[in-house]
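> Can you look at this prediction? I've put the sequence above it.
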Amino acid sequence: MANKLLKKIEVTGTLTLKTGLHIGGTNSSMQIGGIDKGVIRNPLNNQPFIPGSSLKGKMRSLLEVSLGTTKDVNMGTVKNGPADNGLSANLFGNATNERQKPSRLIVRDCQLSNAEELLEKTEIPYTEGKTEVVIDRITSAANPRQIERVPAGAKFRLNMVLNIWEQDGNESELFENLFKSLELLRDDYLGGSGSRGYGQVSIDIEKILQKKSDSYYGVKDAKPENITEKFKDQIEKLKS
């Protein structure tokens, strides 16, 4: 049977940091006495951002842990992945050799939305330096280091696109697992050092728009359908 795209559903909102976030970038500008571990930044405007790959990878990992589909394996050696035919693969896809599934979910890079507010208040442009001290367990010697973080209160634009194909027949299941992965992320962390308090986030879904495939390709005045109200309960639960 030929694969046919039925529609694209765009989910937009805001991801707000409740604690400082560190997603590492290059240390090409590292100086003596300066930051030891910098955050990833957009080279065009120097603003920190959240890579879509980091966000999507964390969502998938948390969903697979909750479903119990993870396995102890070596990367690159598995023919049939841990969630090869499971609920996670239906949403996020897989790249196994025998039965590949394309991802149904596109997660965009999250760009900073309150940059001017942060720039006025932060010691480093848009970020803060946090001093941490590593204690040698044998000699008790202290080894201080500076970690760069995007501070609590920073807001990022969230944008995801869910593709619905004719052969899927599981749109409600895809959305259920999408919201579940977001809820798990809200109660976990994003980025590094989460067990030390970094990366707690809140998620506010603001709009869900649906565009059917027959509205593309030169259809005049085609407008997406706003289906946000359909997911009112899930959106409110995510806020709680």
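Happy to help now that I have it.

> alpha carbons only for contacts and neighbour counts from here, please
Will do.

> Might one say that G93 is in contact with R99?
No: counting by C-alpha atoms under 8 Å, R99 is not a contact partner of G93; they are 10.2 Å apart.

> Please say which of those two ends up with more neighbours.
Under the criterion of other C-alpha atoms under 10 Å, the comparison of G93 against R99 puts G93 first, with 20 against 12.

> contacting residues around E132?
Contacts for E132 were tallied using C-alpha atoms under 8 Å, 6 or more residues apart in numbering; they are P144, R145, Q146, I147.

> quick check, the first one in a strand?
The reference is to P144. Yes: checked against DSSP: H, G, I helix; E, B strand; the rest coil, P144 lies within a strand.

> Without its sequence neighbours, what residue ends up closest to it?
Once flanking residues are discounted, P144 sits nearest to V133: 4.1 Å by C-alpha to C-alpha, 6 or more residues apart in numbering.

> also this one, for the comparison:
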Amino acid sequence: MMSPELHIKRKLIGVIEVRFKLVNRTGLLIRSPLAKATIGGADIQPMFIVKNYGKIIKDKQVYEIGEIEVPYIPGSSLKGRIRSLLEIYEGAPLYSSDNEIFIHVRDIAKNWCTDLEHSLDNLFGSPSVDLSKIIKENKELTNEILEKYAPTRLIVEDLYPSEDYVVKLADKGMLTKEAFIEEKTENTIDRITSAANPRTILRVKPDVEFKGNFKMLLYDVDQKLGKIKEYIELLLTGMKLLEDTYLGGSGSRGYGRVKFKNISIILKKPEYYKTGSEEYIIDILEKLKIDRTDSIELLLSRKDEIVNEILNEIKG
């Protein structure tokens, strides 16, 4: 007799956007692959990309910026760093398939962290599930997957220098690659002979302002299981942990101190994606009479109000 056909359905009930500016308070190094390093250049270089800013209008003045070479922060680097900090913060179990690299991951096939309500994995993602195999071996787990599982919630985009920062450089006539970077010489000293082994590092100079956006997909199952508050708290906590540690390489030597600024929290309701009407884009902080803020602590202290406002808008 054939097994009954299984049905699973997930509904998107909203998209949260946490918009922000990110300023590196100290030199920032997210290393470029060696294959792309310039011959005769520094030993270590940050990641750069050609970005088209087109035409920027600011204070009624038109800036024809066009394509320029700028440093950027890969979304994968930012997401991975925040996730790793949260894994340590929560004391999440770590696993290894080769006894060399230990990571936290929910992998049902390997019986690694099979808790389907684990907020960290739900928010940041986990490997795909081969449901056909599980159906044959574990009916109870199959039912739990059908009830609780959903795709990765958090989307992290690459960060580029903000238009305001680019305009500031344009006003100074400094719109070149060199305007974004500084050269730093470091030495490795032989502990026996005291011989020096100098190297040159190019890193993003302090106080470059990047523009960023975290997107969080909310599903009906998240509302049903009461997980939305946990996801928002987890993301804000991760942002604060990043501020108090570092981003990129050489953080223990003072590199990569960052600060989130001008944070806003936006809800895009499902109707927005049907109509394109901005009436379905809700500024949650504005509704709560909270100005765009540089304080993650403020947002954490008022997370209950923020989540309640989001839920009210979703239900409304």
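Noted; the coordinates are in hand. Being a predicted model, the structure only gives us computed values, none of them experimental.

> Any idea what the TM-score comes out to?
Remark: TM-score between the superposed chains equals 0.86 [TM-score structural alignment, normalised by the length of the first structure]; 239 aligned residues with a C-alpha RMSD of 3.0 Å.

> Name the residues of stretch 59-78 of the first structure that are buried.
M59, R60, S61, L62, L63, E64, T69 (16 or more other C-alpha atoms under 10 Å).

> what lines up against the fourth one once you look at the second structure?
Alignment of L62 of the first structure against the second structure is given by TM-score structural alignment, with L85 as its counterpart.

> From F231 of the first structure, how far off is the aligned partner of V208 of the second structure in the first structure?
Under the alignment by TM-score structural alignment, V208 of the second structure pairs with A154 in the first structure. For A154 of the first structure, the distance to F231 of the first structure (C-alpha to C-alpha, to the nearest Å) stands at 26 Å.

> Give the residue from the two that has the larger number of neighbours.
Just comparing A154 of the first structure and F231: by other C-alpha under 10 Å the higher neighbour count belongs to A154, 22 against 14.

> I'd like the distance between the more buried one and L67 of the first structure.
Summarising the geometry, the distance separating A154 of the first structure from L67 of the first structure, computed by C-alpha to C-alpha, is 31 Å.

> Could you do L184 of the first structure as well?
Counting by C-alpha to C-alpha, the gap from L184 of the first structure to L67 of the first structure is 12 Å.

> Then W165 of the first structure?
According to C-alpha to C-alpha, W165 of the first structure stands 24 Å off from L67 of the first structure.

> What of N3 of the first structure?
The separation that N3 of the first structure has from L67 of the first structure, given C-alpha to C-alpha, amounts to 28 Å.

> Can you show me the strands along the first structure?
Assigned strands in the first structure, in chain order: 5-17, 49-50, 105-107, 110-111, 128-135, 142-149, 155-165, 201-212, 225-226 (criterion: DSSP state E).

> Just name the most buried of those strands.
Between the strands of the first structure, the one whose residues have the most neighbours on average, counting mean count of other C-alpha atoms under 10 Å, is strand 49-50 (a mean of 22).

> how much does that strand stray from the second structure?
On superposition with the second structure, the average gap between strand 49-50 of the first structure and its aligned counterparts reaches 0.5 Å (mean C-alpha distance after the TM-score superposition for the first structure).

> Also stretch 175-185 of the first structure?
If you overlay the two and look at stretch 175-185 of the first structure, the average distance to its match in the second structure is 0.5 Å (mean C-alpha distance after the TM-score superposition for the first structure).

> Give the aligned range of that stretch in the second structure.
Aligned using TM-score structural alignment, stretch 175-185 of the first structure spans residues 232-242 in the second structure.
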